[in-house]
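Visitor: With the sequence up front, the predicted model follows.
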Amino acid sequence: MFKIIIITACGSFFLSTCAIADCVYDTGGTTPTLTFTPPKTLVIPRNAAIGTKVYTSPIMILTSRNYTCDGVINTGVRNLVGTQPVGSSYVYPIGNSGLAFKWSYTGASQSELYYLESFPNSASYTNSYLTVNGSSNGFEIIKVGPVQTGAEIPAGNILESKRGSLTDTILSLSQKIVVTESTCTTPNIMVSMGDQKSSGFSGVGSRLTPKAFNIALNACPEGIKGVKYRLDPTTEIVDPTSSVIALSKDSSAIGVAVQILDNIDKPLPLGTDLVFSGYKPVGGNFIIPLKAAYYQTAKGIKGGTANSSLTFTMTYE
């Protein structure tokens, strides 16, 4: 007795048809590539917080593309320039640069911008014919870690949107981007107090005529939105309210300290971040005008050398 055994991957019926879950373009359909021209240099504020948006691309409109999807398939964005995110994410690392891409998207009939999620996400279709036309696409670059100055974001394809095995859109750069951190040049400062007479003091808490000096901010690049600065003494703070600091150990004067003032002779807060109101985002050269004065701390004064020092720290926004 003869028996016929028919083996099929899709069922138990002779001449059955196997449906493969996937998406396919219409005849002649091809994957569109949106090519952006970014700046050649991307300047990142040195103290920018994690998550700070450091660049937003222009928007490009995607022309019509048609394809058919059937079955349960994986969709989402694949990262072509760094590690593929694990799990659901909208952030695509750019190598080890400390930066990442986000793909922004607004549908033709939508008004709200949202971000495309990483591959793979499961989606179910039943022989669905899809037409995508007129969507707005772009990308953002955000800070995700310590920025590697001199790192390069390569030209070429950076992100691709997948529907099954079909690539439905590619984002590309026409030129590489070199990453730098934005800083101003700040030279060391030597304030010459000159020879001054103790007879100018009138008692504890009095001071001699202040000496003006400037903190120079040179060659500040365009794009820094704001600057904060702080002064931290390398010696003891004698009087925080009056911004008085002790002399250094190599000084021989007694009963004297140094007071730090702003340009209108008010005590300058020490160890505190202060906004420099004179800064302009166009960049260039700036000065922070300050003053220093000898300050009497004891009834008995002995003349001699009277030195002190502070460190100067800038924070960029």
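Guide: On my side now, so go ahead.

Visitor: all contacts plus neighbour counts: C-alpha atoms, from now on.
Guide: Fine.

Visitor: And the longest strand anywhere in the chain, what's buried?
Guide: In the chain, with assignment by DSSP state E, the single longest strand is strand 65-79. The neighbour-count check on strand 65-79 (16 or more other Cα atoms under 10 Å) flags 65-71, 73-79 as buried.

Visitor: Repeat that for stretch 284-303.
Guide: Judged by neighbour count (16+ other Cα under 10 Å), stretch 284-303 contains these buried residues: 286, 288, 290-297, 301.

Visitor: residues in contact with that stretch?
Guide: 193, 198, 201, 203-222, 244, 252-263, 265, 276, 278-279 (Cα atoms under 8 Å, 6 or more residues apart in numbering).

Visitor: Please report how far residue 204 lies from residue 239.
Guide: 12 Å (Cα to Cα, to the nearest Å).

Visitor: what do you get for residue 25?
Guide: 76 Å.

Visitor: who's more crowded, the two?
Guide: residue 25 (18 against 14; other Cα atoms under 10 Å).

Visitor: isn't the more buried one right up against residue 67?
Guide: Yes: with contact defined as Cα atoms under 8 Å, residue 25 counts as touching residue 67 (4.2 Å).

Visitor: Name the next helix or strand following whichever strand or helix holds residue 213 along the chain.
Guide: Secondary structure assigned from DSSP states H and E places residue 213 in strand 211-220. Per DSSP H and E, the first helix or strand lying C-terminal to strand 211-220 is strand 227-233.

Visitor: adding another structure so you can compare the two:
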Amino acid sequence: MKKKYLMATTLMAGLALSSTAFAADGIIHFTGRVVDNVCNVSPTLNVMMGDITADQLGNIGSSSAEKKFELVLTDCPASLNGAYVKLDGTRDDKDPTVFQLDNSGQPGNASGIGLQIKDETSVIEPGAISQSWPLDPLATSNTLPFSATYKVTDKITTGDANVSVQFSILYN
């Protein structure tokens, strides 16, 4: 009995030691940096697009009237020279330049349109970055102007036409 126990113990010890023979050492590098403070901005902005009829929107490619809105940056440190905005959201299947409606095609929700957002110079596609705005270090606030329109991408059905877009402020 002792002989079997000794053989089993020796076998287990051998297996345990052999697994460590395949171990490898390595190094994990953590990188980062300490940066200046950034501007304050309201994390939520509600833009009321209003009611619009399907007839007012027209055919595929047509857009509604522009609705202007602003992101306002406050308390910007003097070390920041400029800011730009990255907009993220779901891209419309029919037109890559527009953001898809939330719950598009579901009961009570519109379909066939998306939301197109522009800065002062061009359309900002989902996942893209806006123009850069200079920041005035002496100003109490810096305003970044935008506009939004509904754009027809397919046959329109009526209902709620809400869109959620995430934004990130990037600095240069």
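Guide: Good, I have the coordinates. No experiment lies behind these values; they were computed from the predicted model shown.

Visitor: Report the TM-score for the pair.
Guide: The TM-score (TM-score structural alignment, normalised by the length of structure 2) is 0.69; 137 aligned residues with a Cα RMSD of 2.3 Å.

Visitor: buried sites along stretch 112-127 of structure 2?
Guide: Neighbour-count burial for stretch 112-127 of structure 2 [16+ other Cα under 10 Å]: 112-119, 123-127.

Visitor: err, stretch 58-67 of structure 2, not the other one
Guide: Quick answer for stretch 58-67 of structure 2 (16+ other Cα under 10 Å): 63-64.

Visitor: residue range for that stretch in structure 1?
Guide: Aligning stretch 58-67 of structure 2 against structure 1 (TM-score structural alignment) gives residues 202-211.

Visitor: contact partners of that stretch?
Guide: 193, 200-201, 265, 291-299.

Visitor: again, only this time at 10 Å
Guide: For stretch 202-211 of structure 1, contacts defined as Cα atoms under 10 Å, 6 or more residues apart in numbering pick out 191-194, 196-201, 239, 242, 244, 255-261, 263, 265, 290-301.

Visitor: In helices, which of those fall?
Guide: Among the contacts of stretch 202-211 of structure 1, no member is found in helices (DSSP state H).

Visitor: Grab the longest strand from structure 2 for me.
Guide: strand 141-157.

Visitor: what angle sits between it and strand 67-74?
Guide: With axes from the mean of the first three to the mean of the last three Cα atoms, to 10 degrees as the basis, strand 141-157 of structure 2 and strand 67-74 are set at 150 degrees to each other.

Visitor: Which stretch of structure 1 lines up against the helix or strand that strand 141-157 of structure 2 is followed by?
Guide: Per DSSP H and E, the first helix or strand lying C-terminal to strand 141-157 of structure 2 is strand 166-171. Mapped onto structure 1 using TM-score structural alignment, strand 166-171 of structure 2 covers residues 311-316.

Visitor: The matching stretch vs structure 2, average distance?
Guide: After superposition onto structure 2, stretch 311-316 of structure 1 sits on average 1.4 Å from its aligned residues (mean Cα distance after the TM-score superposition for structure 1).

Visitor: counterpart of residue 102 of structure 2 in structure 1?
Guide: Applying TM-score structural alignment, one finds that residue 102 of structure 2 aligns to residue 248 in structure 1.

Visitor: Could I get the contacting residues of that match?
Guide: Taking Cα under 10 Å, 6+ apart, we find residue 248 of structure 1 in contact with 234-236, 257, 305-309.

Visitor: mind checking how far it is from residue 177 of structure 1?
Guide: Using Cα to Cα, residue 248 of structure 1 is found at 47 Å from residue 177 of structure 1.

Visitor: Can you tell me, leaving aside adjacent residues, what's nearest to the spatially most central residue of structure 2?
Guide: In structure 2, the residue lying closest to the centroid (Cα atoms, centre = their mean) is residue 88, at 2.8 Å. Once flanking residues are discounted, residue 88 of structure 2 sits nearest to residue 127: 4.6 Å by Cα to Cα, 6 or more residues apart in numbering.

Visitor: what does that neighbour align to in structure 1?
Guide: Match for residue 127 of structure 2 (TM-score structural alignment): residue 271.

Visitor: Can you tell me the element its match falls in?
Guide: Residue 271 of structure 1 belongs to no helix or strand, assigned by DSSP H and E.

Visitor: My guess is it contacts residue 245. True?
Guide: No: using Cα atoms under 10 Å, residue 271 of structure 1 is not in contact with residue 245; the gap is 11.7 Å.

Visitor: list residues touching both of the two?
Guide: Common contact partners of residue 271 of structure 1 and residue 245 (Cα under 10 Å, 6+ apart): 232-233, 237.

Visitor: nearest to residue 152 of structure 1, of those?
Guide: residue 232 (35.6 Å; Cα to Cα).

Visitor: The closest one corresponds to which position in structure 2?
Guide: With TM-score structural alignment as the criterion, residue 232 of structure 1 matches residue 88.

Visitor: what does residue 146 of structure 1 give?
Guide: Alignment note: residue 146 of structure 1 maps to residue 33 in structure 2; criterion TM-score structural alignment.

Visitor: tell me which element that match falls in.
Guide: Residue 33 of structure 2 belongs to no helix or strand, assigned by DSSP H and E.

Visitor: What is the neighbour count of it?
Guide: For residue 33 of structure 2, the count of nearby residues is 4 (other Cα under 10 Å).

Visitor: what residues are up against it?
Guide: Not one residue lies near residue 33 of structure 2 by Cα under 10 Å, 6+ apart.

Visitor: how far away is it from residue 109 of structure 2?
Guide: 45 Å.

Visitor: What does residue 291 of structure 1 correspond to in structure 2?
Guide: Applying TM-score structural alignment, one finds that residue 291 of structure 1 aligns to residue 147 in structure 2.

Visitor: For the spatially closest residue to that match that is not a sequence neighbour, the count of nearby residues, please.
Guide: Closest residue in space to residue 147 of structure 2, ignoring its immediate chain neighbours: residue 68 at 4.2 Å, by Cα to Cα, 6+ apart. Using other Cα under 10 Å, residue 68 of structure 2 has 16 neighbouring residues.

Visitor: what do you get for residue 77 of structure 2?
Guide: Residues lying near residue 77 of structure 2 (other Cα under 10 Å) number 16.

Visitor: What of residue 13 of structure 2?
Guide: By other Cα under 10 Å, 11 other residues sit near residue 13 of structure 2.

Visitor: Great, nothing more from me.
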